[in-house]
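Chemist: Take this sequence and fold it.
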Amino acid sequence: MDRQKLQMTAGALMLFASQALGQTAGDTADSLMQRLKGVAPADVLDQSTLMADDAAGGMKVLREGTNGWTCMYPGTDPMCADAEAMKFLHAWMMKEDPPKTVGFVYMLLGDEGASNSDPYATGKTADNHWVAAGPHVMVVGAGAKPLLDSYPTEVPANAGQPWVMWPGTPYAHLMLPTE
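Modeler: Reported below is the predicted structural model:
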């Protein structure tokens, strides 16, 4: 993914996030690394491209990486995504068809919540199946579709079991709890 598209995707994620907790326009690569500590294996995070919000509400590259991963803290949901996952996130944000590839996202610090049924919900409602996921990884992209048929589309009562998030949409993906 080229740098401009990377920044646009990360900026869209930031704008889409319902809250900007944990995010400051004054981030440095070092301060962001401290806040992202534990979001992904250290060797992924240590060599990744780091992105943070800027004063204009977009995203800026704080450090160019060398391993194909991008780590950021959009809103309340810190993550590290590989290049194919960044393409998926871009497609989701732009409401485009997802890539036919498979991408991987680390969210080992968990998230603050999202609808399990509506990819564009920005808050909990009576019917959008809101779920706050603990530490997890995601397998995303149209190439992951063959995996999805083997897993439930509702969050299992046993929080440690995998499930499909956003079932029935082009952005359906596999959620794999790590605890």
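Chemist: Please make it C-alpha for all contacts and neighbour counts, starting now.
Modeler: Noted.
Chemist: Now do Lys37 against Glu84, distance only.
Modeler: Lys37 sits 22 Å away from Glu84, going by C-alpha to C-alpha, to the nearest Å.
Chemist: So for the two, which residue has more residues nearby?
Modeler: Legend: neighbour count by other C-alpha atoms under 10 Å for Lys37 and Glu84, higher for Glu84 (22 against 15).
Chemist: Before we compare anything, build this one as well:
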Amino acid sequence: MDTRLSLLLFAATLFTSSAFAQDDQQALIDQARSAAPSMVSADATVVYRGKTLVEGSNGWVCMPETLPDDNAPICNDPMWMKMLTAVGSKADFTAQGIGVSYMLQGDGGVSNSDPYHPDPMHSHDFIKEGPHLMLIVPKALLEGMTDDPAAGGPYVMWGDTPYAHIMIPVGERE
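Modeler: Okay, the predicted model is just below:
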């Protein structure tokens, strides 16, 4: 299935579409593009709550929020979008290569071990990361890597799930 179509199906299951004023739409586009360097985001597709605001040309997809109203913009390559689609539908996922995602504005916080934690802000392993990159790699490459965000440097998030990935902090946490 085409990555963009997968993204739209994923987004449609999570979000409802709404109408925006032109100024609001530009603010959403700017917010989405702030997730990654302009060399990535300037030509990326921008999607907000299931609606494509800008059709891109480089295969990247940027969104102004990761979850509704979390103010955590994200830009993803096609592999990362496949993984997000799997997370959104609770489907199995196996990394078939390397996937890259940017969150240069930080995130809203999640459980480091459970992508479906019912109350992630109160999980024993809640982490709210500052600016960071995320890498999907074949799971065998994660062996021996820490899952402790406090250890300093990169760490594994959601390690015991099909959605395991490497978190790479590039700035300070809030």
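Chemist: Just say helix, strand or coil for the most far-flung residue of structure 1 relative to its centre.
Modeler: Centroid-distance maximum for structure 1: Ala126 at 24.0 Å, with C-alpha atoms, centre = their mean. Under DSSP: H, G, I helix; E, B strand; the rest coil, Ala126 of structure 1 falls in the coil class.
Chemist: Compute the distance between it and Ser117 of structure 1, please.
Modeler: Ala126 of structure 1 is 12 Å from Ser117 of structure 1, by C-alpha to C-alpha.
Chemist: Does anything pack onto the longest helix along structure 1? Which helices or strands?
Modeler: Of all the segments of type helix in structure 1, defined by DSSP state H, the longest one is helix 3-16. Judged by 3 or more C-alpha pairs under 8 Å, 6 or more residues apart in numbering; DSSP states H and E, helix 3-16 of structure 1 is in contact with strand 49-53, strand 59-63, helix 83-94.
Chemist: Of the ones you listed, which is nearest Ala10 of structure 1?
Modeler: Among the helices and strands packed on helix 3-16 of structure 1, strand 59-63 comes nearest to Ala10 of structure 1, with 5.9 Å by C-alpha to C-alpha.
Chemist: orientation of the closest one relative to helix 3-16 in degrees?
Modeler: Strand 59-63 of structure 1 runs at 120 degrees relative to helix 3-16, counting by axes from the mean of the first three to the mean of the last three C-alpha atoms, to 10 degrees.
Chemist: following strand 59-63 of structure 1, which helix or strand shows up next?
Modeler: Heading C-terminal from strand 59-63 of structure 1, the first helix or strand you meet, by DSSP states H and E, is strand 69-72.
Chemist: Can you spell out the matching residue range in structure 2 for that following strand?
Modeler: Alignment of strand 69-72 of structure 1 against structure 2: residues 60-63, by TM-score structural alignment.
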